[in-house]
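Asker: Need a 3D model of the sequence below.
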Amino acid sequence: MTEQVKPGNKMADMPIAKLIVTMALPMMLSMMIQALYNIVDSVFIGMLPERAEALQALGYAYPVQMLMVALGVGTGVGAGALLSKALGMNDGKKADSAAGNGYFLMLCFTLVFAIFGLFVFFGGVYLDICTSNAVVAEYGRQYLGICLIFSLGQFVQLMGERTLCSTGRTNLAMIMQLAGALTNIALDPLFIFVFDMGIVGAAVATVIGQWVAMIVGFILDVRLNKEIRVSVKAIVTPSARSLGDIFKVGLPAVVLQCLQSLTTLVMQITFGFLYSGAEKDMLVGIYGIFYKLQYFVLMLVYGLNNAAIPVIAFNYGMGNGERVKRAIGASTIIAVIIGALGLVLFEAAPEPLLRCFNASDVAVGTLKSEFMTGVKIMRISATAFPLAACSIIFAAAFQALGLGLRSMTVALIRLLVVLMPACYLMGRFFGADNIWWGSVIAEAAAFVYALATMLFVVKKYVSPLDNYRICAETAIRDELQGE
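Answerer: Down below sits the predicted model:
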């Protein structure tokens, strides 16, 4: 039997600003650690003699890895929001069901991607379509195939993280992620250089790190997460209603993450229209590096929103509209600060960041080039960081309030509906060097929509909660006085 939420629960009592910061800092570090998995691989692989082909292979593998993260994070967000809201309503049975069904979905995803991984590893599926360079395709086949076949750790650790975060234990989620990342960092040079396994060693180190995080998360959940109890029965006998509730909130998060993966594919296709052969492969490689650096900055915002979602959902379940509004406001302010710091960093030091990956002089932009360079990519795209940060937080608030379609709309504007035509038009009429201004236009459009929608949602769904609570408190007080 799940323990009921006690009146002293920090999600209900702690001052909002302090609560958000307390929960967000471990989650930010946790998400940064998660982003490190790919960053670390790229840094060490960039030290190999064949680094150009290897980094290009990682660039092609990254969208598929992002798709796995999309399904895992999105499902975890859906299950976590449902779990937090249930705890706020003191419905322990529903909270347990949400957690169990979340794990069931993660196992289903593992099976699908493992089968796909067999086709990639033994048949070269996907990589042969991406590039005509046999060396790049071979490296991609090895790296991506291993990560897919052994993806259980990737999916289950994401669900374990969400169950810990949903009960306010973000510090434990950080420990879980830290265990996996440190394992990966320690094993990468060992497998890549000492055992001379190259890109295969990077994949093996990544998988082992993910499995370590999964095991540590499982132990922490069982031993310390007393608000919920996940049984084998709940996992193997899923509830259709609970699955539906998870998808209602989680699907927009899945779409958001998938769109981020699709964005890299769209840009690769755009490169294919503009360039061919070695130029295209090189540009894919440098864009892959930029995307990981950008993702590293935005991971801080995603860590913040992962902390904000349970706080908003919990207090919404309790009917405390004032705390919901404060949570949204505090999260937005912190997100803007993160975006502004990322903007300053990318504008001030793009070359040192790129050289962490041993990017070539042409890629970095120190040599004259007719195509977009890494420095220009970073400086142009970074101008949209503060707007993107706001949109991400507003989308998270919509998810926490159960308004998944609004959250998905923000993602569609940012990453597809406006982004694709804007980038195409900027590149077509103003040259390839200006194609990245399309991302700034898309982020601005998404921000305008998200802000207008947030004002409407607060007025319609959040503010009335305070009126109901005041009326209820007044009625109780009058009744007591009457006695």
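Asker: drop to CA atoms for contacts and neighbour counts, all remaining ones
Answerer: Noted.
Asker: any idea how far residue 437 is from residue 284?
Answerer: Per C-alpha to C-alpha, to the nearest Å, residue 437 is found 18 Å from residue 284.
Asker: Those two - which one has more neighbours?
Answerer: residue 284 (25 against 21; other C-alpha atoms under 10 Å).
Asker: What segments of the stretch 351-483 of the chain are helices?
Answerer: Remark: helices assigned in the stretch 351-483 of the chain by DSSP state H, counting those that start in this stretch are 361-364, 374-381, 385-400, 404-412, 419-430, 437-457, 463-482.
Asker: same question but for the stretch 1-150 of the chain, I mixed them up
Answerer: Going by DSSP H, counting those that start in this stretch, the stretch 1-150 of the chain shows helices at 10-13, 16-45, 51-88, 92-123, 127-130, 134-149.
Asker: List the buried residues in the last one.
Answerer: If I follow you right, that is helix 134-149. 136-149 (16 or more other C-alpha atoms under 10 Å).
Asker: longest helix anywhere in this structure?
Answerer: Ranked by residue count and defined by DSSP state H, the top helix of the chain is helix 277-318.
Asker: next one: that helix to chain centre, how far?
Answerer: Relative to the centre of its chain, helix 277-318 is centred 5 Å away, using C-alpha atoms, centre = their mean, to the nearest Å.
Asker: quick one: residue 143 and residue 203 touch, right?
Answerer: Yes. Between residue 143 and residue 203 there is a contact under C-alpha atoms under 8 Å: 5.2 Å.
Asker: circling back: looking at the buried residues of helix 134-149, which is nearest residue 21?
Answerer: residue 147 (33.7 Å; C-alpha to C-alpha).
Asker: from memory that closest one sits against residue 203, does it?
Answerer: Yes. Counting by C-alpha under 8 Å, residue 147 touches residue 203, with 6.0 Å between them.
Asker: picking that back up, between the buried residues of helix 134-149, which sits nearest residue 402?
Answerer: Ranked by distance to residue 402 (C-alpha to C-alpha), these are led by residue 148 at 31.5 Å.
Asker: now that closest one, nearest residue through space, not along the chain?
Answerer: Once flanking residues are discounted, residue 148 sits nearest to residue 117: 4.7 Å by C-alpha to C-alpha, 6 or more residues apart in numbering.
Asker: what sits against that neighbour?
Answerer: 144, 145, 146, 147, 148, 149 (C-alpha atoms under 8 Å, 6 or more residues apart in numbering).
Asker: The structure of the following sequence is requested for comparison with the preceding one:
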Amino acid sequence: MAVTADELGTQDIKKLLIKQAVPSSIGILFMSVNILIDTIFVGQWIGSLAIAAVTVVLPITFLISSLGMAIGVGGGSVLSRALGANDREKALHIFGNQIMMTVLLASVFVLFGLFFSDEMLMLFGAKGAIVQPAKEFFIPIIISVPFLALCMMGNNVIRAEGKAKFAMVAMIIPAFVNIALDILFIKYLDLGMFGAALASAISYFTCFLFVFWFFVFKSELRIKIKHFKFQFPVVKEISELSFVTFSRQGVVAILSIILNHTLYTYGGEHSVAIYGIISRMLMFALFPILGITQGFLPIAGFNYGAENYERVKETVQLSIKYAAVLATLIFVVILIFAKPIVAVFTSDSHVIDQTPNALRWVFAASPVIAIQLIGAAYFQAAGKAKKALLLTLSKQGFFLIPLVLILPNFLGIFGVWIAFPIADILSTILTGYFLKKEMNTKLNKTNDGIL
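Answerer: Coordinates of the predicted model:
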């Protein structure tokens, strides 16, 4: 049964977190499996260079579509607190503004991407033999990005309403469509990279259709024409928190540029393919932790808006506990089964030989990342944009990018892989400091004062 918005403030936290996190985790799992299988198909049926091409193109498309995710997450935080404060008219205006902001910004960025496609591909690391397959993959994908942006925005609003199961379905549908069309277009019709891109583009559109259906027939947010009007205070509040998520994606894009160029410099096309496999595994293996983080956001945001700080504190503690246990189990699996996992993606012996150890190093600090993810999410849910931005950018921006630029000069390609766990540990220490301070001050308050 779906959770109503009001139940976010009344139900038992353990049960509520499970109800929110499990569907979110399943949705992320299917999205991850979709990307994973997509990578396996292009690797096995087209070649390891195809994996490298996808690794170059996807950061561009995800950067643009993440505008929708950013507006969804940032606006979802504002919307959750509005629902928590029982201000439904504000919630409706927030949603209307989210839709308009997503359509406008995504369209502008897509046009930019189409006009400067060669320059963007080169910037993101398309070199040598990677260039041609990257071009074939890029155009159909970029055209479909506005639909993906609307899906990402809508999915976060669905979760902000407490309807995590519908958000899960929205992520499952395109996964099945993409996998089926991959088999048809790549294996049977032999359309190569263009077929892989076309399958993904159609899957994004099917996701959009489901999200559109939800808001017409199932949502509590029944917006009217009057809500489709830009309101500066609403846009400002959404933008401040959306900037946190988009900045993170922007930093991820910059990191992708630096990684792709560094990997190509120290290891050629094969090293870019190796990172392509590792990046897919990062999304796939960590799906339950990301699911808990997404399930955490509407609960924390609603109760913060309702000033139920004790419930917020309990949500933070339980989320970190559950995520840390799962992250530890995931690390153990990666440690033991790294080589057979890599062999699924490609038959290229060079890639198979080098990837397992790289994979183990990248995941080495997984047991501690729960504090960083939940801590950064808390400040976003609470509407504290500056701290949320600082902590969200800490791993990739403040630590990982400088480490990737410095360490390979001394350690070669190994310097890239060892940079990941070092950045995880440093960002966790930073987030832990701010979160502990918050728990001892703001979250020690109740509606009646200090505990």
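Asker: tell me the most buried of the helices of the stretch 351-483 of the first structure?
Answerer: Burial of the helices of the stretch 351-483 of the first structure is given as mean neighbour count (mean count of other C-alpha atoms under 10 Å); helix 385-400 ranks first at a mean of 26.
Asker: Now do that one and helix 277-318, the angle between them.
Answerer: 50 degrees (axes from the mean of the first three to the mean of the last three C-alpha atoms, to 10 degrees).
Asker: how about helix 385-400 of the first structure, aligned to which bit of the second structure?
Answerer: Under TM-score structural alignment, the alignment places helix 385-400 of the first structure onto residues 366-381 of the second structure.
Asker: who touches the matching stretch?
Answerer: Contacts of stretch 366-381 of the second structure (C-alpha under 8 Å, 6+ apart): 74, 77, 241, 244, 289, 293, 296-298, 300-301, 304, 316, 319-321, 323-325, 327-328, 330-331, 385, 387-389, 391-392, 421, 424-425, 427-428, 431-432, 435.
Asker: how about 7 Å then?
Answerer: 77, 241, 293, 297, 300-301, 316, 320, 323-324, 327-328, 331, 385, 387-388, 391-392, 424, 427-428, 431-432, 435 (C-alpha atoms under 7 Å, 6 or more residues apart in numbering).
Asker: if we can go back for a sec, dump the helices of the stretch 351-483 of the first structure to JSON lines, plus distance to residue 131 of the first structure.
Answerer: Formatted as JSON lines, these follow (distance: least, C-alpha to C-alpha, whole Å):
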{"stretch": "helix 361-364", "distance to residue 131 of the first structure": "19"}
{"stretch": "helix 374-381", "distance to residue 131 of the first structure": "21"}
{"stretch": "helix 385-400", "distance to residue 131 of the first structure": "31"}
{"stretch": "helix 404-412", "distance to residue 131 of the first structure": "28"}
{"stretch": "helix 419-430", "distance to residue 131 of the first structure": "22"}
{"stretch": "helix 437-457", "distance to residue 131 of the first structure": "25"}
{"stretch": "helix 463-482", "distance to residue 131 of the first structure": "53"}
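Asker: Figure out which of those is closest to residue 181 of the first structure.
Answerer: Of all the helices of the stretch 351-483 of the first structure, helix 385-400 comes closest under C-alpha to C-alpha, at 24.7 Å.
Asker: can you give me the helices for the stretch 151-300 of the first structure?
Answerer: Using DSSP H, counting those that start in this stretch, helices in the stretch 151-300 of the first structure cover 152-166, 170-189, 198-224, 232-236, 240-274, 277-318.
Asker: Make CSV out of the ones you listed and add distance to residue 104 of the first structure.
Answerer: Shown next, in CSV, are those (distance: least, C-alpha to C-alpha, whole Å):
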stretch, distance to residue 104 of the first structure
helix 152-166, 10
helix 170-189, 20
helix 198-224, 15
helix 232-236, 5
helix 240-274, 9
helix 277-318, 21
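Asker: Please work out which of those helices is packed deepest.
Answerer: helix 152-166 (a mean of 27).
Asker: What lines up with residue 39 of the first structure in the second structure?
Answerer: Using TM-score structural alignment as the criterion, residue 39 of the first structure maps onto residue 36 of the second structure.
Asker: Distance of the residue mapped onto residue 247 of the second structure from the first structure relative to residue 70 of the first structure?
Answerer: Under the alignment (TM-score structural alignment), residue 247 of the second structure maps onto residue 255 of the first structure. Computed as C-alpha to C-alpha, the residue 255 of the first structure to residue 70 of the first structure distance reads 7 Å.
Asker: Number of residues surrounding the equivalent of residue 19 of the second structure over in the first structure?
Answerer: Aligned by TM-score structural alignment, residue 19 of the second structure pairs with residue 22 of the first structure. Residue 22 of the first structure has 17 neighbours, counted by other C-alpha under 10 Å.
Asker: list the contacts for residue 22 of the first structure?
Answerer: Per C-alpha under 7 Å, 6+ apart, neighbours of residue 22 of the first structure: none.
Asker: distance of it from residue 322 of the first structure?
Answerer: 19 Å.
Asker: I'd say residue 173 of the second structure and residue 205 touch.
Answerer: No. Between residue 173 of the second structure and residue 205 there is no contact under C-alpha atoms under 7 Å: 10.3 Å.
Asker: surely residue 230 of the first structure meets residue 102?
Answerer: No. Using C-alpha under 7 Å, residue 230 of the first structure is not in contact with residue 102; the gap is 10.0 Å.
Asker: Those two: who's more crowded?
Answerer: Using other C-alpha under 10 Å, the more surrounded residue of residue 230 of the first structure and residue 102 is residue 102, with 31 against 19.
Asker: Map the more buried one across to the second structure for me.
Answerer: Aligned partner of residue 102 of the first structure by TM-score structural alignment: residue 98.
Asker: Setting the sequence-adjacent residues aside, check what's closest to that match.
Answerer: residue 71 (6.1 Å).
Asker: counterpart of the one you found in the first structure?
Answerer: Residue 71 of the second structure maps onto residue 75 in the first structure, by TM-score structural alignment.
Asker: What's the local residue count around that match?
Answerer: 31.
Asker: check contacts around it.
Answerer: 102, 246, 250, 254.
Asker: What of residue 81 of the second structure?
Answerer: Per C-alpha under 7 Å, 6+ apart, neighbours of residue 81 of the second structure: 301, 302, 304, 305.
Asker: quick one: which of those residues is nearest to residue 51 of the second structure?
Answerer: residue 301 (38.4 Å).
Asker: residues contacting the closest one?
Answerer: 77, 80, 81, 381, 382.
Asker: In JSON lines, list those residues along with distance to residue 218 of the second structure.
Answerer: Shown next, in JSON lines, are these (distance: C-alpha to C-alpha, whole Å):
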{"residue": "77", "distance to residue 218 of the second structure": "20"}
{"residue": "80", "distance to residue 218 of the second structure": "18"}
{"residue": "81", "distance to residue 218 of the second structure": "21"}
{"residue": "381", "distance to residue 218 of the second structure": "24"}
{"residue": "382", "distance to residue 218 of the second structure": "27"}
